[in-house]
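Novice: sharing a model that was predicted from the sequence below.
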Amino acid sequence: MNTTSRPDSQRLDRLAHRRARAKLGWFIHAAVYVAVNAGLVALSLGSGRHWAVYPLLGWGLGLFFHGLAVWAFAPGGSLMGRMVERERTRLQAAGTDPW
């Protein structure tokens, strides 16, 4: 049995669970956004005013940044992986110990 692959496998499993929880969190956030804002739009239209656009935009911006954090900049993600690899290459090329 190869003992060196076991910690890597466990680390990969933890990262996979962490990323899956983050994605599930975003889906829950998006579902609550849709449900609450549908109610706000109904209230807004029922009162004859169009004030619901403000919570839609504000919360939508928050949902957008949450999505960026989960989908684009997630630990182990492709963008994050490329950035880490680039920094690793720069540090190795400099030949300095950062600590």
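Specialist: Good, I have the coordinates.

Novice: from here on, just use CA atoms for contacts and neighbour counts.
Specialist: Will do.

Novice: how near is the residue positioned nearest the centre of the chain to residue 16?
Specialist: Closest to where the C-alpha atoms of the chain average out (C-alpha atoms, centre = their mean) is residue 70, at 1.1 Å. In this view, residue 70 and residue 16 are 13 Å apart by C-alpha to C-alpha, to the nearest Å.

Novice: try residue 42
Specialist: For residue 42, the distance to residue 16 - C-alpha to C-alpha - is 39 Å.

Novice: now swap in residue 5 and tell me
Specialist: For residue 5, the distance to residue 16 - C-alpha to C-alpha - is 16 Å.

Novice: quick revisit: ok, the residue nearest to the centre of the chain touching residue 22?
Specialist: Yes: if you go by C-alpha atoms under 8 Å, residue 70 and residue 22 touch, sitting 6.1 Å apart.

Novice: next up, a second structure to put side by side with the first:
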Amino acid sequence: MNAFTALSPADLERLARKRAGAKMGWYIHALVFVLVNAGLMLLAALQGLHWAVFPAAGWALGLAVHGAVVFIRLQRAGLFHSLLERERQALQAQRDPW
């Protein structure tokens, strides 16, 4: 039995929208990161300096943390639902002696 079969269709839809929104938020963040830092790199290159690497490095760390929160949390949510379903099945087996 799938861990998500115990959820109602409305709950599945809400969960799917939440996950898709979290992923879309990270993709937008990554796109803005690339565009802004490309502009900063171009500006720094025109000035003959290399200062743009510092904001890019700091922002890259923030983008990595954002990605870890989104993608690792989503995987752990799936793990939680599968563990929850196993516990439900174990409790059902204890309650039903036949």
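Specialist: Structure received. Only a predicted model underlies this, so the values are computations on that prediction, with no experimental measurement involved.

Novice: mind checking the TM-score on these two?
Specialist: After superposition, the two chains reach a TM-score (TM-score structural alignment, normalised by the length of the second structure) of 0.71; 81 aligned residues with a C-alpha RMSD of 2.4 Å.

Novice: ok so, going back, look at residue 5 and residue 16 of the first structure and report which has more neighbours.
Specialist: Neighbour totals were compared for residue 5 of the first structure and residue 16, and residue 16 leads with 14 against 10 (other C-alpha atoms under 10 Å).

Novice: give me the element that one is part of.
Specialist: Assigned by DSSP states H and E, residue 16 of the first structure falls within helix 5-46.

Novice: what's that helix packed up against?
Specialist: helix 53-67 (3 or more C-alpha pairs under 8 Å, 6 or more residues apart in numbering; DSSP states H and E).

Novice: buried stuff in the helix or strand that comes right after the helix it packs on?
Specialist: Using DSSP H and E, the helix or strand that follows helix 53-67 of the first structure towards the C-terminus is helix 78-94. Within helix 78-94 of the first structure, no residue counts as buried by 16 or more other C-alpha atoms under 10 Å.

Novice: ok now helix 78-94 of the first structure, how far from the chain's centre?
Specialist: Remark: helix 78-94 of the first structure is offset 20 Å from the chain centroid, using C-alpha atoms, centre = their mean, to the nearest Å.

Novice: and stretch 5-14 of the first structure, by the same measure?
Specialist: With C-alpha atoms, centre = their mean as the basis, the mean position of stretch 5-14 of the first structure lies at 22 Å from the chain mean.

Novice: ok, now stretch 68-85 of the first structure?
Specialist: On C-alpha atoms, centre = their mean, the centre of stretch 68-85 of the first structure falls 9 Å from that of its chain.
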